[in-house]
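Enquirer: What follows is a predicted structure for the sequence shown.
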Amino acid sequence: MNISRFERRILDMLAKGGRIEPEKDDKGKIIDVDFISREGWFLDGTDLQTFKRLRAKKLIASFNGSAYRISKHGIASLQIARNA
């Protein structure tokens, strides 16, 4: 699977304990996202399109209604990208 350098940076951050906090409107639709590291720092340059790409590739997932984190498929893809 092709993962861009920026997507790889996000997955690295998520693998180290980061999370993605979505902001939803009244209907429950995601309108904005914040990429937050384990230390509480925000990752600049991220947007809703990047979030949608990661979710479409099934690299991130939300478990039990919590914040989005890296999925098992995302961890495997990240390891492949690191070794390539």
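Expert: Alright, I've got the coordinates.
Enquirer: use CA for all of it now, contacts and neighbours both
Expert: OK.
Enquirer: What separation is there between the nearest residue to I70 once chain neighbours are set aside and K27?
Expert: By the measure of CA to CA, 6 or more residues apart in numbering, the closest residue to I70 outside its immediate chain neighbours is I60, 4.4 Å from it. Distance from I60 to K27, counting by CA to CA, to the nearest Å: 22 Å.
Enquirer: another structure for you, compare them:
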Amino acid sequence: MNISKNEQRVLHALAQGGLIKVIKDDKNHVLEADCITRDGWFLTACTLDVFKKLRKRRLIRSQGGAPYRITRDGLLAVRAELCQR
């Protein structure tokens, strides 16, 4: 599966315990998606297009109105990276 660099960054942040919070309008359409790392930082690589691609491929999902988290398929699709702390 071909995954772009920004999609890899988002999946890696989610695999480490991050989440994606979305803002929706009255018609329940997603207006904005914010990726928040486990440390509380916002990830700028998470655009609305990246969010839609990850959701379409079922690499992330939300249960019961909770923030979006990585799925098992997402964990298998992410490549290992060194932690740059």
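Expert: Happy to help now that I have it. Everything numeric in this text was worked out from a predicted model, so none of it was measured.
Enquirer: you'd agree the residue nearest to I70 of structure 1 is up against G74?
Expert: Yes. Counting by CA atoms under 8 Å, a contact exists between I60 of structure 1 and G74, whose distance comes to 6.4 Å.
Enquirer: those strands in structure 1, which residues are they?
Expert: Ranges of strands within structure 1 are 19-24, 30-36, 60-62, 68-70, based on DSSP state E.
Enquirer: Now do the same contact list for the residue lying closest to L59 of structure 2 once chain neighbours are set aside.
Expert: For L59 of structure 2, ignoring the flanking residues on the chain, the nearest one in space by CA to CA, 6+ apart is G74 at 4.1 Å. Contact analysis of G74 of structure 2 by CA atoms under 8 Å, 6 or more residues apart in numbering lists L11, R58, L59, I60.
Enquirer: and what of F35 of structure 1?
Expert: F35 of structure 1 sits next to I10, G18, R19, I20, E21, F42, L43, T46 when contact means CA under 8 Å, 6+ apart.
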